[in-house]
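Colleague: no FASTA, just this:
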């Protein structure tokens, strides 16, 4: 299965690059954010075709009961606040009739290794501004609940894959609780370790099957 691993930063996959090379798995570092992700993927996929796209990275969680370093697969991802304000109300782009804000995982016809199916599902939102205000965090929890991860690229990744109808999955490990910004509570090294342990195992089994 010809596979492309997509990450925002090289830091997120650096520990896995030797394994990706050994297993003939292509990888793409897009840069941070939705614009960089969409541009880099569009440019790369205009000249390359794949059976599966895998987006990996770290994320923040809105659920204080989630363990840092835990791994999740994203079922649906939403571009947060993509639309228009009407006084105190928000109108999603979907309701305005100018596009979509929610994009989804597309599984390939062939079964994937158990390393994927063993991961619990969760939904995601993709943001241009990582949340660090108690008011905005409370608003998101009231609207979507606690079962939500936050990234800056996930929906853009799904968007490109959905438009091109390429099977795609997104897997993220939790590096921090979304709260008033306090980097002392983050554990990026643990999140990266768990992410790369999973990625190396997954691509090794995938490319040997």
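Modeller: Okay, I see it. This structure is a prediction, so every number in the text was calculated from the model and none was measured.
Colleague: rest of the way, CA atoms for contacts and neighbours
Modeller: Noted.
Colleague: all helices for the protein, in order.
Modeller: Secondary structure of the chain (DSSP state H): helices at 17-22, 34-45, 93-96, 114-117, 134-144, 154-164, 188-208.
Colleague: Apart from its chain neighbours, what residue comes closest to the residue positioned nearest the centre of the chain?
Modeller: The chain has residue 154 as the residue nearest its centroid, 3.6 Å off, counting by CA atoms, centre = their mean. Using CA to CA, 6 or more residues apart in numbering and skipping the chain neighbours, the partner closest in space to residue 154 is residue 126 (5.9 Å).
Colleague: Pasting the second one now:
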């Protein structure tokens, strides 16, 4: 059976999973990222701490995908929820698509996407992908249904990946409207991008650590967000991982 890759930007976003399955360090790659290998039931899991941001995520996943061909990738971590998304701190969000929120051009008329430049980031099967990368519908739907069956709030929608996190309500509202999105993070679009290049299914699950508003760290709860997301991934693998 092909393995499953689980990726997160930081160690705290992956540590509970590593401990829960008793995963041990795996010889690293030239990227220097942390890699762990373990088993859950009959499934082999590769867990990688990619580092923060798009470049680190793309580099780490590419290096790992050159070594193994997984059944699918799970990208796990925390995110900031946009106002009006229906999400609150401690809830879970599942991506239907990932959008590069920064790539484009700022014109006198406002921001425009890569499509206005006319150069796609990826061309696959006659389709051109500019800023938005879809994630596997079946995996996302399974996650939403699992949440419903367990009484856990799981909201599915578009995620935005940014290089500069939104620290004001106005910026968050602008991105939410522009992309019809529910939350933002700093890695997801890169993971979805690389998964598409390698033809691998991808699921993204994030715990909500904060609302995107005028920055107030006292209202954040990163420990709750990362624990909730990792515990849900364990449940998902038990129900849908083919263990």
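Modeller: In hand now; what should we look at? Bear in mind that the values here come from a model prediction, so they are computed numbers and not experimental data.
Colleague: Highest mean neighbour count out of the helices of the first structure?
Modeller: Comparing these by mean neighbour count (mean count of other CA atoms under 10 Å), helix 154-164 comes out on top with a mean of 22.
Colleague: residues in the second structure aligned with it?
Modeller: Mapping helix 154-164 of the first structure onto the second structure (TM-score structural alignment) gives residues 188-198.
Colleague: Can you identify each of the strands in the second structure by residue range?
Modeller: For the second structure, the strands defined by DSSP state E cover 4-8, 24-25, 34-40, 43-49, 72-81, 92-100, 104-107, 110-113, 122-124, 127-129, 132-134, 154-161, 181-185, 201-211.
Colleague: now residue 133 of the first structure: how far from residue 201 of the first structure?
Modeller: Per CA to CA, to the nearest Å, residue 133 of the first structure is found 37 Å from residue 201 of the first structure.
Colleague: With residue 1 of the first structure instead?
Modeller: Taken as CA to CA, the span from residue 1 of the first structure to residue 201 of the first structure is 15 Å.
Colleague: do the same with residue 75 of the first structure
Modeller: On the measure of CA to CA, residue 75 of the first structure and residue 201 of the first structure end up 21 Å apart.
Colleague: And for the first structure, the residue most distant from the center?
Modeller: residue 87 (31.4 Å).
Colleague: What's that one aligned with over in the second structure?
Modeller: That one, residue 87 of the first structure, aligns with residue 108 by TM-score structural alignment.
Colleague: residues touching its match, list them.
Modeller: Contacts for residue 108 of the second structure (CA atoms under 8 Å, 6 or more residues apart in numbering) come out as none.
Colleague: Could you do residue 52 of the first structure as well?
Modeller: Per CA under 8 Å, 6+ apart, neighbours of residue 52 of the first structure: 1-4, 108, 166-169.
Colleague: how much space is there between the residue farthest from the centre of the first structure and residue 73 of the first structure?
Modeller: 35 Å.
Colleague: Also residue 13 of the first structure?
Modeller: 17 Å.
Colleague: what does residue 131 of the first structure give?
Modeller: Note on residue 131 of the first structure: its distance to residue 73 of the first structure, by CA to CA, is 21 Å.
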